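J.: following is a predicted model, sequence given first.
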Amino acid sequence: MDSSPGRWRPKALRDGEDPDPRFTLANERTFLAWIRTALGLIAAAVGLEAFAGDVITSSIRTAFACALLICAAILVVVAVARWLSVERAMRTQRPLPLPWASFLLAGLLATAGIGLAVAIAV
């Protein structure tokens, strides 16, 4: 464990022993993939609001764009929490947590896709 003075680390990163750097870097890459997904949701919201004016009514379009933005914000928070929980598990030699955020994201995107399909069809 690195206990360098003057170097602040969250408690989750102070407990246990440093894992193999390859595992920590893999965890970081996964975190960055979640962040890219959140950026994609933000881009989808902007694109929906900017370019779907003739296809979907304004109130429905704005509601879906806001829902996508809220999902993106939630995803960023979940990504940080997931990164910390995986890092903590690796440091303390415990099993990795279930990827519940994946199920959440899949459900949210399925709901958004179905809702948009209905809004376009109407």
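T.: Thanks, I have it.

J.: only C-alpha atoms from now on, for both contacts and neighbour counts.
T.: OK.

J.: from Ala63, how far out is the spatially most central residue of the chain?
T.: Centroid-nearest residue in the chain, with Cα atoms, centre = their mean: Leu75, separated by 3.0 Å. Using Cα to Cα, to the nearest Å, we find Leu75 at a distance of 18 Å from Ala63.

J.: which residues in the protein form helices?
T.: Secondary structure of the chain (DSSP state H): helices at 21-51, 58-91, 100-121.

J.: now these in a markdown table, with distance to Pro5?
T.: Listed next are the helices of the chain as a markdown table, based on distance: least, Cα to Cα, whole Å:
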| stretch | distance to Pro5 |
| --- | --- |
| helix 21-51 | 21 |
| helix 58-91 | 20 |
| helix 100-121 | 35 |
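
J.: my read: Glu87 touches Ala12, true?
T.: Yes. Using Cα atoms under 8 Å, Glu87 is in contact with Ala12, at 7.3 Å.

J.: neighbour count for these two, which is higher?
T.: The neighbour comparison of Glu87 against Ala12 (other Cα atoms under 10 Å) goes to Glu87, with 21 against 15.

J.: any idea how far the more buried one is from Thr30?
T.: 12 Å.

J.: let's bring in a second one:
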Amino acid sequence: MSTPKRWPAAVYGEGEEPDYRFSLANERTFLAWLRTTLALIAAGVAVSVLELGVPEDIARGLAALLLALGVISPAAAFLRWASTERALRHDAPLPSMGGLAVALTGVVLVAAAVIAVVVVRA
């Protein structure tokens, strides 16, 4: 009996099966990033639609930044999941932060902008 092909073959076709608990933890992290993506997109839409009492240019900029992060996050999450799964399958060290550092920097910039606007308006 043949074993079914698993997708993506570039990930599952390498190395040996790791302990399933590590693969499941990696998958949970991927799903957490997808939830973060939904939150970023929802926040971007909210900032662009709701009247927040901030200048329109700032609101548009924050909305664009949040939406851009929401678009980039799923791709970064998938690449992170794939590289971590490959490392687990080869019993190699886990990959570094890489693209996730960019997403974290974006979130910090959005938070700093919101704080700056609130302080200026107060």
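T.: That came in fine, so what should we check first? Fair warning: this is a prediction, and the values are worked out from it, not measured in the lab.

J.: tell me how the two chains score on TM-score.
T.: Once superposed, the chains reach a TM-score of 0.85 (TM-score structural alignment, normalised by the length of structure 1), with 119 aligned residues with a Cα RMSD of 1.9 Å.

J.: over in structure 2, tell me which residue corresponds to the residue nearest to the centre of structure 1.
T.: Superposed on structure 2 with TM-score structural alignment, Leu75 of structure 1 falls opposite Ser73.

J.: please report the distance of its match from Lys5 of structure 2.
T.: Computed as Cα to Cα, the Ser73 of structure 2 to Lys5 of structure 2 distance reads 27 Å.

J.: picking up where we left off before, pick the most buried one from the helices of structure 1.
T.: Counting by mean count of other Cα atoms under 10 Å, helix 58-91 has the highest mean neighbour count of these, with a mean of 18.

J.: for Pro97 of structure 1, which non-adjacent residue is spatially closest?
T.: Of all residues not flanking Pro97 of structure 1 in the chain, Val86 sits nearest, at 6.6 Å (Cα to Cα, 6 or more residues apart in numbering).

J.: and whatever residue of structure 2 lines up with that neighbour, what does it touch?
T.: Mapped onto structure 2 by TM-score structural alignment, Val86 of structure 1 lines up with Thr84. Applying Cα atoms under 8 Å, 6 or more residues apart in numbering to Thr84 of structure 2 gives the contacts 26, 94-95.

J.: Pro21 of structure 1 now?
T.: By Cα under 8 Å, 6+ apart, Pro21 of structure 1 has no neighbours at all.

J.: do the same with Ser73 of structure 2
T.: By Cα under 8 Å, 6+ apart, the contact list for Ser73 of structure 2 reads 33-34, 36-37, 103.

J.: kindly report the same for Tyr12 of structure 2.
T.: When contacts are counted by Cα under 8 Å, 6+ apart, Tyr12 of structure 2 touches 6, 86.

J.: that one and Glu85 of structure 2, how far apart?
T.: Taking Cα to Cα as the measure, Tyr12 of structure 2 falls 8 Å from Glu85 of structure 2.

J.: now do Ala64 of structure 2
T.: Per Cα to Cα, Ala64 of structure 2 is found 32 Å from Glu85 of structure 2.

J.: how close does Pro19 of structure 1 get to Gly53 of structure 1?
T.: Note on Pro19 of structure 1: its distance to Gly53 of structure 1, by Cα to Cα, is 50 Å.

J.: neighbour count winner among these two?
T.: Neighbour tally, Pro19 of structure 1 and Gly53, criterion other Cα under 10 Å: the higher count belongs to Pro19, 16 against 12.

J.: mind listing what the more buried one touches?
T.: By Cα under 8 Å, 6+ apart, the contact list for Pro19 of structure 1 reads 90-91.
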